[in-house]
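J.: could you look at this predicted model? Sequence included:
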Amino acid sequence: MSTASTSARDRLILALDVPSQAQALALGGRVAGHVGMLKVGLELFVAEGPAVVRSLREAYPELEIFLDLKLHDIPNTMRGAIRSVRSLGVRFLTVHAGSGVEHLRACVEEAGDELGILAVTVLTSQDAQACVEAGHTRAPAELVVRRAECAREAGCAGIVCSGQELPGVVETAPSLLRVVPGIRPAGADAGDQRRVMTPARAIGDGATHLVVGRPIHRATDPAAAADAIVAEIASVL
C-alpha cells in the first residue's frame, strides 16, 4: 500500500469492536464505501473465530481486513499462527514488538509478501506510570522509537503507535506505515485511551492510517461520522 497514492478514505480503518458476526456484518454494511478497511480485534475474533474474517471478505470484497490480534509468543509458535492467518487473506496482522528484531523478522519471513506485519509498540492505553509499573525504565516515547527501529530492521510493513510519538517515529522509520489508534474527533470521549489525538493532528504529524472505533460505530449515523473524519483527513493531506 503506497501512502503517496492512498486516498483520505483509504486511510481510515474502522475497528469492529462488536461481539458478534451479525453485528460486524451489519456495521460493515453501514460503512462500506465510507472507510478503507475493517479491523477485526480480539473480542470479535475470539467470539466468532476465523469464520468472521471470511464472512466479511465475502460480504465486502472492496474492503481490506486488518486482523488485530497483537500476537506475542515464541518464534516457532508465531510462525504457525501466521501461516494460519495467511490462509484468511487479510491485509495486515499485528504482533507485539517487545521481543526484538529476530522475533519480528521471523514473523515477517513467515508472512510473505501478501500479509503485512504491523509491530505494536506501546499500547495507547498505557501512560508513563503504566510503563513504570510494567518494569520499563524508558518513557513511552523512548520505547516507541526503539521498537520502531526494531520493526524497520526486521522488515515489518509498519508499526502501531499513538499520535504523540509520531515525530520521533517519522524521523526514525520514515518508510514504515504508521497506524495510529486512540483517535478521537474534537469533543469526543477519550474512554479508556490515555494518549489520544484528533484525526487532523495525527495525519498532520505523520500518521499514514487511523484506527477509529467508538466515535463511528456508536454514532447515530456511522456513515456520516466516518465521512466527517475522512473530510478532516483530506483537509490536511
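T.: Everything's here; your move. From a predicted model like this one, the values you see are computed outputs, not experimental measurements.

J.: for the rest of this, base every contact and every neighbour count on C-alpha atoms.
T.: Fine.

J.: what is the lengthiest helix in the chain packed up against?
T.: Determined from DSSP state H, the single longest helix within the chain is helix 140-154. When contacts are defined as 3 or more CA pairs under 8 Å, 6 or more residues apart in numbering; DSSP states H and E, helix 140-154 sits against helix 101-111, strand 158-160, helix 166-172.

J.: A further structure is provided below for comparison with the first:
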Amino acid sequence: MIVETLGDAVSWYKIGYQLAYAGGLPLVTELANAGKRVFLDLKLLDIPNTVAKGVDSALALGASMLTIHAYPHAMRAAVDAAKGSELSLLGVTVLTSLDDADLKAAGYAHGVSDLVRMRAEQARDIGMGGIVSAAHEAAPMRALIGSEMAIVAPGIRPAGAPAGDQKRVSTPADALGSGASHLVVARPIVAAGNPRQAAAAILDEMAAALASRA
C-alpha cells in the first residue's frame, strides 16, 4: 500500500472517487486514527438534504477536508451541516482539466476566470473553509477571499513532469508563491519508481519556496 511506502514522509492523504468506489472509504477512519489527515475529495453536489447527509457521513469518517462543487445551495447546506465541527469545507470552483472552450460546450456563460472569481466570492460569503482552484488563479483569489480561507491547488506537477489530462498546471514552488495554502500531488508520487523519494523531493521544494517567502 502506498501509505506504508510513504511512511512518516507524508501526513496528508487525498481520497477521491477512484478509491472511494473501490471500497476505500473506511481508510479515512483508519488514516485519521493513525494520526494522518484526510482530504476527502468527493465533490458533493445534490439537493441540500442529500449534501447535508453526505457531510454528516464525512464527519463520522473523520475527514479533515471535504470538497463541495461550488454551487450556492450545496455550499449553504454543507456549511449548516458542518457547523461546530473542525471539518474544512472546500468549494470546487472550476476543475483544472477544463478551459474556456469546455465551459462553453457545457453551457456556461462565463469563462474560467470569471466563473472562478464568482464562485470564490460565493464560497467566502457563505462561510466555506476554502476553495479549490488552479495555482495560477491563487494570487487574485487570495486577494479576493483574504488570508484565512484555504486555497487548495490541484494540477501540481514538478518541473519536467507530464501534465497528463490537466490543462491548468503549476510547479509546487510557483503554486505556493501564488498564495496556495495546500497542494494536491498524486500521480507524480504514486506513479514514481520511488514514491517516497518523489514525495521528499516535492516537500523539499515546498519548504524552500516557503523559506524564501519568510
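T.: Sure, I can see it. The shown structure was predicted, so the numbers you read here are calculated from the model rather than taken from an experiment.

J.: quick one: TM-score?
T.: Counting by TM-score structural alignment, normalised by the length of the second structure, the TM-score of this superposition works out to 0.93. Behind it: 208 aligned residues with a CA RMSD of 1.3 Å.

J.: using the three-state scheme, assign Phe39 of the second structure.
T.: strand (DSSP: H, G, I helix; E, B strand; the rest coil).

J.: that one matches what in the first structure?
T.: Phe39 of the second structure maps onto Phe66 of the first structure when the alignment is built from TM-score structural alignment.

J.: same check, this time on Gly16 of the second structure
T.: Matched by TM-score structural alignment, Gly16 of the second structure corresponds to Gly41 in the first structure.

J.: what's the closest of the helices and strands packed on helix 140-154 of the first structure to Leu143 of the first structure?
T.: Distances from Leu143 of the first structure to each of those were compared by CA to CA, and the smallest falls on helix 166-172, at 10.6 Å.

J.: quick one: name whatever helix or strand follows that closest one.
T.: For helix 166-172 of the first structure, the following helix or strand on the C-terminal side (DSSP states H and E) is strand 177-180.

J.: the next helix or strand after that following strand corresponds to what range in the second structure?
T.: Under the assignment DSSP H and E, the closest C-terminal helix or strand after strand 177-180 of the first structure is helix 199-204. Under TM-score structural alignment, the match for helix 199-204 of the first structure in the second structure covers residues 172-177.

J.: ditto for stretch 165-173 of the first structure
T.: In the comparison with the second structure, stretch 165-173 of the first structure aligns to the range 137-145 (TM-score structural alignment).

J.: and the contacts of that stretch?
T.: Residues lying outside stretch 137-145 of the second structure but in contact with it, judged by CA atoms under 8 Å, 6 or more residues apart in numbering, are Ser113, Arg117, Ala120, Glu121, Arg124, Ile151, Ala153, Ala175, Ser178, Gly179, Ala180.

J.: name the residue closest to the centre of the second structure, please.
T.: With distances taken as CA atoms, centre = their mean, the residue of the second structure nearest its centroid is Val152 (4.5 Å).

J.: and that one, what does it touch?
T.: Gly130, Ile131, Val132, Ser133, Ala180, Ser181, His182, Leu183, Val184 are the contacts of Val152 of the second structure under CA under 8 Å, 6+ apart.

J.: counting neighbours, which of those comes out on top?
T.: Ile131 (32 neighbours; other CA atoms under 10 Å).

J.: my read: that residue touches Val94, true?
T.: No: using CA atoms under 8 Å, Ile131 of the second structure makes no contact with Val94, being 9.9 Å away.

J.: which non-adjacent residue is nearest the counterpart of Ala186 of the second structure in the first structure?
T.: Under the alignment (TM-score structural alignment), Ala186 of the second structure pairs with Gly213 in the first structure. Across the structure, with CA to CA, 6 or more residues apart in numbering as the measure, the residue nearest Gly213 of the first structure apart from its sequence neighbours is Ala15 (4.5 Å).

J.: how far away is the match of Gly16 of the second structure from Cys161 of the first structure?
T.: The gap separating Gly41 of the first structure from Cys161 of the first structure is 16 Å, by CA to CA, to the nearest Å.

J.: hmm, back to that, which bit of the second structure covers the longest helix of the first structure?
T.: Using TM-score structural alignment, the partner range for helix 140-154 of the first structure is residues 112-126.

J.: return the distance of that stretch from the chain's centre.
T.: 15 Å (CA atoms, centre = their mean, to the nearest Å).
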